[in-house]
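> pasting a predicted model and its sequence here:
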Amino acid sequence: MSYAIIGFGKIGHALAKAFARKGIEVSVATTRDPKSFAADAAAIGPTIIPKTLAEAVKADIIFLAVRFEAHPDVAKVLPTWKGKTIVDVTNAYGVPPEELGGQPSSKFVAKPFSDGRLVKGFNHLLAGVLDQDPAVHGGRRVVFLASDDDAAAAEIGTLAENLGFSPINLGGLSEGGLLVQARGKSWGRLIFKDLIKFDG
């Protein structure tokens, strides 16, 4: 299984650190030349591999850590996303609901990624929190997941566990996705919930 993070801002960096902590290789890409952020990637760890966008999207699982407005540009990189799982880490805060056609933001994001399997996840933690080790006070930091594809949600749930998080599946995008989305000037009820699960 191969992994890529598209977008290397604060959230992209935080996700890369999560992979580095566990020694899991992950590609990182932006629209810029990989040489321009190679030093940043190397500073995080040897398993963080800078690539071009065209190379990075060959991965099996792709974290979409770009600004919400940029997701259609990423979608155009491939003619089809069949066989790929896209983790939507975006937040559509400031985007009027009418621009989304009244849909949950993740359903809107899923459209241009034709044939891909989309999972909403890792978007409710602030970069400064996501940046930290998820092992906290003897428990594990929670990440919420929502998807209309149960197998994809399970796949990302397993990855989240491998990264040290405790995944909680909220169900489909129309139900669970609403709890962890932003759009217009509102936030879903579970956004910014910094929860820890204790295994007992």
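Looks like it arrived, so ask away. Numbers count the residues shown, from 1 in each chain.

> make it CA atoms for all contacts and neighbour counts henceforth
Will do.

> how far off centre is the longest strand seen in the chain?
In the chain, with assignment by DSSP state E, the single longest strand is strand 139-147. With C-alpha atoms, centre = their mean, to the nearest Å as the basis, strand 139-147 stands 12 Å off its chain's centre.

> put this next to the first one:
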Amino acid sequence: MSYAIIGFGAIGQALARAFARNNIEVTVASRRPPEALLPQAQAIGPTIVPRTLQEALKADVIFLAVLFEGHREVARLLPTWKGKTVVDAMNGFEGLSSADVAKAFPGARWVKGFNHLPARTLAADPSANGTRRVVFLSSDDEAATAQVADLASHLGFAPVNLGKLAEGGALVQVLDRSWAPLIFQDLFKNDPERTATAAA
């Protein structure tokens, strides 16, 4: 399984740190050429690999971490997104839901996630005192949700499935300049593995 983060601003770099902490290789790309991203990537870790946008699009799972207004430009890079799992980590103020945005990426297995936390919080170690930081996921594709939930667990987070985009997705989607109910909610769940280890 291959991974890419498109957008290497605050959120993109926060996501990259999660991959680096777990020694998982991830491609990072933006409008800037790969060599421009290299200093920041190297500062995060050796598994963070700057590549071109076209190279990033070859990944199986792609995190969309661009500014909201840039998503259409990314969508046009492929004629079809079939076979790609796209994780929508954006927040926007154009009155568009994640389901609306997904229509610009025909064929993609679309998952809303990793967008409800500020970049600084998302970048921090998600494990604390036998608990894991929660990340919310929503999708109309159950298999895609399971795939991203598995990745989130490997990155050290506690994934919580909020259901379909029109339902749970609305709880973490900024619309019309109003914050959704779960935006900025920094929640933790008990980590059963760590609890069991501590008990032993």
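Arrived safely, thanks for sending. Keep in mind that this is a model prediction, so the values were computed, not measured.

> what's in contact with whichever helix or strand comes after the longest strand of structure 1?
Following strand 139-147 of structure 1 in sequence order, the next helix or strand is helix 150-162 (DSSP states H and E). Around helix 150-162 of structure 1, the neighbours that count as contacts under C-alpha atoms under 8 Å, 6 or more residues apart in numbering are 22, 85, 87, 117-119, 143, 145-147, 166-169.

> whereabouts in structure 2 does helix 150-162 of structure 1 align?
Aligning helix 150-162 of structure 1 against structure 2 (TM-score structural alignment) gives residues 142-154.

> quick one: buried residues of that stretch?
Residues of stretch 142-154 of structure 2 classed as buried: 144-146, 148-149, 151-152 (neighbour count, 16 or more other C-alpha atoms under 10 Å).

> next, the mean deviation of it compared to structure 1.
After superposition onto structure 1, stretch 142-154 of structure 2 lies on average 0.2 Å away from the residues it aligns with, using mean C-alpha distance after the TM-score superposition for structure 1.

> the residue nearest the centre of structure 1 and Phe19 of structure 1: what is the separation?
Centroid check for structure 1 by C-alpha atoms, centre = their mean gives Val89 as the closest residue, at 3.5 Å. For Val89 of structure 1, the distance to Phe19 of structure 1 equals 15 Å [C-alpha to C-alpha, to the nearest Å].

> swap in Ile44 of structure 1?
10 Å.

> so for those two, which sits in the more crowded spot?
When Ile44 of structure 1 and Phe19 are compared for neighbours, Phe19 comes out ahead with 22 against 17, by other C-alpha atoms under 10 Å.

> quick one, what contacts the more buried one?
25-26, 47-48, 163 are the contacts of Phe19 of structure 1 under C-alpha under 8 Å, 6+ apart.

> take the residues you listed and keep only those in helices.
Among the contacts of Phe19 of structure 1, DSSP state H puts none in helices.

> dump those residues to JSON lines, plus neighbour count and distance to Ala65 of structure 1.
Listed next are the contacts of Phe19 of structure 1 as JSON lines, based on neighbours: other C-alpha atoms under 10 Å; distance: C-alpha to C-alpha, whole Å:
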{"residue": "Glu25", "neighbour count": "18", "distance to Ala65 of structure 1": "17"}
{"residue": "Val26", "neighbour count": "23", "distance to Ala65 of structure 1": "13"}
{"residue": "Thr47", "neighbour count": "19", "distance to Ala65 of structure 1": "18"}
{"residue": "Ile48", "neighbour count": "25", "distance to Ala65 of structure 1": "15"}
{"residue": "Leu163", "neighbour count": "21", "distance to Ala65 of structure 1": "17"}
